[in-house]
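Trainee: This is the structure alone, sequence omitted:
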């Protein structure tokens, strides 16, 4: 029973719990200390329903204490961990959100598909999850990823040529010309920012141009992007958000941003945080 913010709340599970204001303060303290909190944590700790937990977070969001996410809330200004600037992928730590997004994305590949797997963190991580029991073709624009794929006897591998960046990727005019002559059943794209209004954006013109060509020549287009980059606009627009058939992101995505993107008719998959 709940009569006001100063009235004691009785849990649906029975028994006296605590003043609502006290619960809100404790939830707020957890968010500030840990950067986030989940619905499951709130329901378990305070013995309330999912609906009550979501209502608590909605009220705290209105007070400017947090931003609601798919499975809970994060602190204002809290950003999910990103890979370091150093692009030595052999030594790069693999974060849970990148791993889970990559795992789900790789599950989209089907027998005899021609797939474009662009470079960067996700391209490298996805290699570990690529199917080994079916035959398909993979086109990459990274010499490092191409090297990793040498052990896959079930994959025909093509590497876009051109001037190699320090990261090992190739996105110049020669690489762009190469992919312009190909057709893909499925492409995996990532970026530096994504909003419903501006769409997908990236940091360099070469990367944006290369990605536009891949997107144009693909039958199915999947965007793999961490929650930390949703709600962010980077330097150069790649395409509108509805250029993608599907988007895969992680559990820390903010609800209002996801809702705005879903209104554009794009299917969004939010991967769950590993237990």
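Mentor: All right, it came through fine. Since the model is a prediction, treat every value here as computed from it, not as a measurement. Numbers count the residues shown, from 1 in each chain.

Trainee: C-alpha only now, for contacts and for neighbours.
Mentor: Fine.

Trainee: Can you list the neighbours in contact with the helix with the most length in the chain?
Mentor: Taking DSSP state H as the criterion, the chain has its longest helix at helix 20-34. Applying C-alpha atoms under 8 Å, 6 or more residues apart in numbering, the external contacts of helix 20-34 come out as 5-9, 36-37, 42, 46, 56, 60, 65-66, 73-75.

Trainee: Presented hereafter is structure B, for comparison with structure A:
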């Protein structure tokens, strides 16, 4: 197999799966790791893929810290479907945590008033959305308000969480990388999300498919902390099967 044929094989495989592992390419193409590194570097320079640790991906793996106003305009239909599906998991007498993010806000917009529902949130826009329902008690965490996300972070919010025990956490993320785990673009938000996981019996991630294969600056956790991921139907079969191997329930809407 010459270089051109090898490159064609790599492009075909990454177009089919969304990402590839270097070790797998070495074995399937019967070449050394040095050769594969050169191949991936060449293809990246041609704008055909992005290299990452241990392989390559079809989309840019680095998440951007976008402003809330910009995020709200992206993947509106997908986020609304995810929000509707997540709202069905909330039951009477639930005490749930809701983190920040536009997909979590979509959940807040689709919650039907329930008797004795308590919602604790770090997101100001989520609190305002839910506060219109008399049946829902809203607890807003204290802290430093981030203007880019309209949510609080910092030690005040982290200290507040120590007084609660919640049935479910609904959390949005900026990136899901099969090696690095779940991430967000802001380190302070990542730290607060970790504290939220500690006080929740079940963690449910709400994320549209564009976030798969992405990495944010701040790592939240690995996959052993996640119970369920609700996403849209553009998730790749590869990502779905790999996440299910971690024991995570994948709900596709």
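Mentor: Nice, I can see it. Quick caveat, the model's predicted, so the values are computed rather than measured.

Trainee: so where in the second structure does the longest helix of the first structure end up aligned?
Mentor: Under TM-score structural alignment, helix 20-34 of the first structure has no counterpart anywhere in the second structure.

Trainee: Give the buried residues for that helix.
Mentor: For helix 20-34 of the first structure, burial by neighbour count (16 or more other C-alpha atoms under 10 Å) applies to 20-21, 23-24, 27-28, 31-32.

Trainee: From these, pick the one nearest residue 211 of the first structure.
Mentor: Nearest to residue 211 of the first structure among those, counting by C-alpha to C-alpha, is residue 31 at 37.0 Å.

Trainee: Find the residue closest to residue 188 of the second structure in space, skipping its chain neighbours.
Mentor: Using C-alpha to C-alpha, 6 or more residues apart in numbering and skipping the chain neighbours, the partner closest in space to residue 188 of the second structure is residue 153 (5.9 Å).

Trainee: Likewise for residue 17 of the second structure?
Mentor: Take residue 17 of the second structure and drop its neighbours on the chain: the residue closest to it by C-alpha to C-alpha, 6+ apart is residue 238, 6.0 Å away.

Trainee: Go ahead and list the helix or strand containing the one you found.
Mentor: helix 237-245 (DSSP states H and E).

Trainee: so after that helix, what's the next helix or strand?
Mentor: Moving toward the C-terminus from helix 237-245 of the second structure, the next helix or strand (DSSP H and E) is strand 249-252.

Trainee: what span of the first structure lines up against that following strand?
Mentor: Using TM-score structural alignment, the partner range for strand 249-252 of the second structure is residues 267-270.

Trainee: Would you mind pulling the contact partners of the matching stretch?
Mentor: Here stretch 267-270 of the first structure makes contact (C-alpha under 8 Å, 6+ apart) with 70, 245-251, 253, 258, 262.

Trainee: Can you list the buried residues in stretch 82-98 of the second structure?
Mentor: Across stretch 82-98 of the second structure, burial judged by 16+ other C-alpha under 10 Å covers 82-87, 90, 94-98.

Trainee: how about the residues you listed in JSON lines, adding distance to residue 194 of the second structure and secondary structure?
Mentor: What follows is the buried residues of stretch 82-98 of the second structure, written out as JSON lines (distance: C-alpha to C-alpha, whole Å; DSSP: H, G, I helix; E, B strand; the rest coil):
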{"residue": "82", "distance to residue 194 of the second structure": "22", "secondary structure": "helix"}
{"residue": "83", "distance to residue 194 of the second structure": "22", "secondary structure": "helix"}
{"residue": "84", "distance to residue 194 of the second structure": "25", "secondary structure": "helix"}
{"residue": "85", "distance to residue 194 of the second structure": "24", "secondary structure": "helix"}
{"residue": "86", "distance to residue 194 of the second structure": "20", "secondary structure": "helix"}
{"residue": "87", "distance to residue 194 of the second structure": "22", "secondary structure": "helix"}
{"residue": "90", "distance to residue 194 of the second structure": "21", "secondary structure": "coil"}
{"residue": "94", "distance to residue 194 of the second structure": "21", "secondary structure": "coil"}
{"residue": "95", "distance to residue 194 of the second structure": "18", "secondary structure": "strand"}
{"residue": "96", "distance to residue 194 of the second structure": "15", "secondary structure": "strand"}
{"residue": "97", "distance to residue 194 of the second structure": "12", "secondary structure": "strand"}
{"residue": "98", "distance to residue 194 of the second structure": "13", "secondary structure": "strand"}
